[in-house]
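J.: Dropping the sequence and predicted coords here.
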Amino acid sequence: MQAGNESSHLQIIPSDENNDDDGWQIVGKKHSRQQHKIQRDGWNQYKLPSDEQQYSNEVEIGDRVEPSEDELTDLSRACEKLWDLDLNRLVPGKDYEIDCGEGKKAFRKGDMAQRSLFTWVNDDVFRKPTFGRFLSLLDNYIPHQGCEEVVTSEQIQEQASFIEELSRTAPIKYVHRYLASKGIVSGSYQDFKRMITGLWFDLYGRGGTSRSSSAFEHVFVGEINQDNEVSGFHNWLQFYLEEAKGRVDYQGYIFPRRRGEIPDSESQILTIQFEWNGILKSVSSTLIGVSPEFEIALYTLCFYAGEENNYIQLGPYAVNIKCYHHGDKIGSVFPIAES
């Protein structure tokens, strides 16, 4: 590792990088100031039987998880409250650094970024329980929509453990109180945990193949559809991991709708263009540095209490949370920067 203030950042090259066990071919890595690798050893504990799992202590923030009358009548206020409750949100420059590169129009071809999007991420980030459990789920899926998913008992345990870990955080507690106050869900927290497990992980058909997709896979992992296009894939941790493996080639940000508002290393919502395993996604959007519990809470809240377009404020960012239903499940949900 380099000396100086970046000594705690990941700098290990992925081993056996041309022979990944899911059959995807590595297309090469763009130059980055540091090489990256996630230490997976700590994730083995997440595969243990349920009676051997160890979880974080319940967060204690008292009345802050009780929605106010203003929040119950104004979804944007509720979402901004979630932003405030995201105690695990990362700090740009302290926990990670991004390099946005050059901007482009969505239709413009060519790579406008000389470097990777992520310069470094502090390895302490992956010791956070919700982050580690989230990352351990990402390799459970076949990205091609035409392939039926086979879910093992071990993967079901990983899903249950992830939701249990999330349920101890403030954003998830708040969403339960919010939806229960509106009569949308049961007041039972156990019932709510079962409901969000089904919402995010139950398999459904997409692209003509039954049991080929789920909300979690589409939104957070990403899929290759029947037209050989990237769909979904809106999570920054998945982007970081795939970029570290050389599967993602970041090609620059998409120009903001308003002139003069150019993203930089401090920005925590980006509209970007990239290739995933050689397949272009011309426009994608993602929140950067937010916690898994925040995204699950935000998108669950908008799915049950919002509309297709949910114009909200998240800290300094004006955002539209676009939410599509697939029957009683999430078809897709993602942020669009409005500024």
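T.: That came in fine, so what should we check first?
J.: Going by C-alpha atoms from here, please, whenever you check contacts or count neighbours.
T.: Noted.
J.: And the strands in the stretch 51-200 of the chain?
T.: 96-98, 103-104, 118-121 (DSSP state E, counting those that start in this stretch).
J.: Remind me what the second one packs against, helices and strands.
T.: Other elements packing on strand 103-104 under the criterion 3 or more CA pairs under 8 Å, 6 or more residues apart in numbering; DSSP states H and E are strand 248-254.
J.: Check which residues of stretch 146-159 are buried.
T.: 146-149, 155, 157-159 (16 or more other CA atoms under 10 Å).
J.: Next up, a structure to set beside the first:
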Amino acid sequence: MADESGVLRRAVSSATINDVPNPTQEELSNIGLAVQKLWELDKNRLETGVDYTLNVFIAHGKENSTPKPLFNHVDNKVNQLPTYKYFYALLDNYIPQTGIPEVVNDGEKKENERFLKACLQTGPMLYAFKYLKAKGAVKGSITDFENELNKIWFHMYRRQGHEGDSSSFEHVFLGEVGNGKAMAFHNWITFYFYEKVGRITFESLIPLKEGHNKHKNPSGNEHVINLRFSFEGAKKPYSTSFVGTSPEFELAMYSMLFLLKHSDTHVVLDDANLNLKIYPFDQDGMRYIGSAFPMILDPLN
């Protein structure tokens, strides 16, 4: 498969349950190793410096007086790979402001189902299913797992005192605005598409916070970054996000950690030293994901 420039591109990667390895005993006893396996299976992840390039601008103050986009270039495959394409279709299904009840119509429900079905044809999601089955965290068939994912991610809940104004998927993957502040926005694909249409303004990448033993300025080759930005004027002074990872990788990882009740998970991915945070909460007899994101720890070297 080649794009208009003639550059050869990786073909769409899909998988069946038999294509995906069973989790090893070491992985079953160490959730960090299981997350590393998800990373290895993420065949639809974009390659830094090839499939996308970042603007590594670092503002010394809090404001960037000459804003430039975070993404200098992203390969057109984000419009063609099924999970990316179906993820993009979900971006206009939500009202960013908390406190306004969401109305989910039948067409939007079908878009949710189409996205989940596409994810469940990839290595990371099928490995997550096998892992959770082996740990006794899910039961039944892959269809039962799909139904469970639908409840976890797309069932509406109350975030700001109103009925059905939020969901785990909206908060973690799309982001919200509450009391004039941007919240979450931890997914790079959402950031990229919002940036293209002028809804997000990138302000700066951020080195490791003061107090870390070793300081490291971002090079633009990272798969996890710290940054500040604003969404339609609502500020987000500090945020973290994976970059280049597929939607199915993040969905599989956060689902697995949530269902196994891991709130903090230390893992090293592509030389990034991370703590994966999951914030669960209970409402009306159900357990939801309030937020989920990576935290960058001190560099390993």
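T.: Now that the structure is in, tell me what you want to look at. Treat the numbers as computed from the prediction; the structure is a model and nothing was measured.
J.: care to give me the TM-score?
T.: Here the TM-score for the pair of chains, by TM-score structural alignment, normalised by the length of the second structure, is 0.89; 285 aligned residues with a CA RMSD of 2.1 Å.
J.: ok, back up a step: tell me the most buried of the strands of the stretch 51-200 of the first structure?
T.: strand 118-121 (a mean of 24; mean count of other CA atoms under 10 Å).
J.: could you pull out the helices for the stretch 1-150 of the first structure?
T.: Using DSSP state H, counting those that start in this stretch, the helices of the stretch 1-150 of the first structure run over 69-73, 75-85, 129-137.
J.: Format the strands of the stretch 51-200 of the first structure as a markdown table; extra columns: distance to Arg177 of the first structure.
T.: Compiled in a markdown table, the strands of the stretch 51-200 of the first structure are given as follows (distance: least, CA to CA, whole Å):
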| stretch | distance to Arg177 of the first structure |
| --- | --- |
| strand 96-98 | 32 |
| strand 103-104 | 41 |
| strand 118-121 | 33 |
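J.: Relative to Gly207 of the first structure, which of those strands is closest?
T.: In terms of CA to CA, the element of the strands of the stretch 51-200 of the first structure nearest to Gly207 of the first structure is strand 103-104, at 30.6 Å.
J.: Run the chain-centre distance for the closest one.
T.: Mean-position distance between strand 103-104 of the first structure and its chain equals 23 Å (CA atoms, centre = their mean, to the nearest Å).
J.: just stretch 169-181 of the first structure next, same as before
T.: Relative to its parent chain, stretch 169-181 of the first structure has a centroid offset of 19 Å by CA atoms, centre = their mean.
J.: How about stretch 229-240 of the second structure?
T.: 17 Å.
J.: from what I can see Thr53 of the second structure touches Phe71, true?
T.: Yes. At 6.1 Å, Thr53 of the second structure counts as touching Phe71 under the criterion of CA atoms under 8 Å.
J.: how far away is Ser76 of the first structure from His325 of the first structure?
T.: 20 Å (CA to CA, to the nearest Å).
J.: sorry, back to before: so which two of the buried residues of stretch 146-159 of the first structure are the farthest from each other?
T.: Largest pairwise distance in these, by CA to CA, is 25.0 Å, between Gly146 and Gln157.
J.: Give me the number of neighbouring residues for Val50 of the second structure.
T.: 11 (other CA atoms under 10 Å).
J.: measure it to Tyr194 of the second structure for me?
T.: Val50 of the second structure sits 21 Å away from Tyr194 of the second structure, going by CA to CA.
J.: picking up where we left off before, have a look at Ser76 and His325 of the first structure and say which one is more surrounded.
T.: The residue with more neighbours, out of Ser76 of the first structure and His325, is Ser76; 22 against 14, by other CA under 10 Å.
J.: how near is the equivalent of Glu164 of the first structure over in the second structure to Ser263 of the second structure?
T.: By TM-score structural alignment, Glu164 of the first structure lines up with Lys117 in the second structure. Counting by CA to CA, the separation of Lys117 of the second structure from Ser263 of the second structure is 26 Å.
J.: The two: which has the busier surroundings?
T.: Using other CA under 10 Å as the criterion, Lys117 of the second structure and Ser263 rank with Lys117 on top: 17 against 14.
J.: Spit out the contact partners of the residue lying closest to that one once chain neighbours are set aside.
T.: Excluding the flanking residues, the one nearest Lys117 of the second structure by CA to CA, 6 or more residues apart in numbering is Glu146, at 7.4 Å. Contact partners of Glu146 of the second structure, counting by CA atoms under 8 Å, 6 or more residues apart in numbering, are 116-117, 120.
J.: hmm, which of those are common to the first structure?
T.: Retained contacts for the contacts of Glu146 of the second structure in the first structure, judged by both residues aligned by TM-score structural alignment, their matches' CA atoms under 8 Å, are 116-117, 120.
J.: So which of those belong to helices?
T.: 116-117 (DSSP state H).
J.: with the kept ones among the contacts of Glu146 of the second structure in mind, which one is nearest to Ile206 of the second structure?
T.: Leu116 (33.0 Å).
J.: gap between the closest residue to the closest one other than its chain neighbours and Asn112 of the second structure?
T.: Spatial nearest neighbour of Leu116 of the second structure, excluding adjacent residues (CA to CA, 6+ apart): Glu146 at 6.8 Å. As judged by CA to CA, Glu146 of the second structure and Asn112 of the second structure stand 11 Å apart.
J.: show me the contacts for the closest residue to Pro124 of the second structure other than its chain neighbours.
T.: Nearest residue to Pro124 of the second structure, sequence neighbours excluded (CA to CA, 6+ apart): Leu38, at 5.0 Å. Neighbouring residues of Leu38 of the second structure by CA under 8 Å, 6+ apart: 123-124, 127-128, 249, 252-253.
J.: can you check Trp83 of the first structure too?
T.: Trp83 of the first structure is in contact with 294, 314-315, counting by CA under 8 Å, 6+ apart.
J.: which of those line up with contacts in the second structure?
T.: Under both residues aligned by TM-score structural alignment, their matches' CA under 8 Å, what the contacts of Trp83 of the first structure keep in the second structure comes to 294, 314.
J.: can you put the contacts of Trp83 of the first structure in JSON lines and add distance to Leu179 of the first structure?
T.: Supplementary listing: these in JSON lines, determined by distance: CA to CA, whole Å:
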{"residue": "Phe294", "distance to Leu179 of the first structure": "16"}
{"residue": "Leu314", "distance to Leu179 of the first structure": "19"}
{"residue": "Gly315", "distance to Leu179 of the first structure": "22"}
